[in-house]
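Asks: Based on what follows, work out the 3D shape:
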Amino acid sequence: MSELEQQIIGIISSAGDSKGKAFEALRKVKEGDYEGARALMEESRKIDLEAHKIQTKLIQSEMDPDAEKPEINLLMVHAQDHYMTSQLARDLIETLIEVFETKEGGK
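Replies: Now for the predicted structure:
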């Protein structure tokens, strides 16, 4: 497996882990455990940063006229799809936590 493929798999893996933590946080909300939900969302954000760092490195390579350009392929598109989906899920779940917490007087 090439370095690029490893980086792409890193994005997919981090994005999946981040999204998983966010949905786990939503389950905590269903149990009324807002503190646990917020802790899981913080874990989700930290995991997401790993995917973001890899993505940023690939984008910088793409922009650097002296660097070898990363090959755009289906695997990279798939990774970007996973990353964007995990970000959307996390953002939406953060908002849901706020809504439920406010509605139930948990804040």
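
Asks: from here on, contacts and neighbour counts on C-alpha atoms
Replies: Fine.

Asks: Could you look up the SS state of Gly105?
Replies: Secondary structure, DSSP: H, G, I helix; E, B strand; the rest coil: Gly105 is coil.

Asks: What is the neighbour count of it?
Replies: 8 (other CA atoms under 10 Å).

Asks: One more sequence to fold, the one below, so I can look at both together:
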Amino acid sequence: MENEQIIFEIILHAGNARAEAYEALKSAQNNEFDKSIEFIKNADNEIKIAHKSQTNMIQREINGEKVEMSLLFVHAQDHLMTAIAEKSLIENMINLYKRINILENK
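Replies: Below you'll find the predicted structure:
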């Protein structure tokens, strides 16, 4: 697989993960916590796909293949890192919404 294709896979799936995480947050804001869980699962799956692509490139370099470092590859890495960080933060925010919901219903 060409480097550019792998890079675009990382960007695509990291972007999908971010979108799913934000849908999870919107669901939590509407007290739809079951939906929220599903969106987070989808985000996890997208991150796994992106991470697998990233790992593929890293393994190619470890095996002696010259992997060209490009601004686009750095951009893809940034997308993946951001998606992981935002999903983690959103999961914590969802937990806060759950606690608020419980307290409001007491």
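
Asks: quick one: what helix or strand has Pro70 of the first structure in it?
Replies: Here Pro70 of the first structure is covered by no helix or strand, with elements defined by DSSP states H and E.

Asks: Measure how buried it is and give me the count.
Replies: Using other CA under 10 Å: Pro70 of the first structure sits among 14 other residues.

Asks: Please name the residues that touch the residue mapped onto it from the second structure.
Replies: Using TM-score structural alignment as the criterion, the counterpart of Pro70 of the first structure in the second structure is Val67. By CA atoms under 8 Å, 6 or more residues apart in numbering, Val67 of the second structure lies in contact with 3, 57, 60-61.

Asks: Out of those, which is nearest to Leu96 of the second structure?
Replies: Comparing those against Leu96 of the second structure with CA to CA places Met57 closest, at 37.2 Å.

Asks: what's the neighbour count on that closest one?
Replies: Neighbours of Met57 of the second structure (other CA under 10 Å): 20.

Asks: all strands of the first structure, in order?
Replies: Taking DSSP state E to define them, one finds no strands in the first structure.

Asks: Ala83 of the second structure versus the match of Pro70 of the first structure, what's the distance?
Replies: Separation of Val67 of the second structure from Ala83 of the second structure (CA to CA, to the nearest Å): 23 Å.

Asks: cool, Tyr22 of the second structure as well?
Replies: 10 Å.

Asks: what about those two, which has more around it?
Replies: It is Ala83, of Tyr22 of the second structure and Ala83, that has more neighbours when counted by other CA under 10 Å, with 26 against 20.

Asks: Now the aligned residue in the first structure for the more buried one: closest residue in space that isn't a chain neighbour?
Replies: Aligned against the first structure by TM-score structural alignment, Ala83 of the second structure finds its counterpart in Ser86. Of all residues beyond its chain neighbours, the one nearest Ser86 of the first structure is Lys19 (4.8 Å), with distances taken as CA to CA, 6 or more residues apart in numbering.
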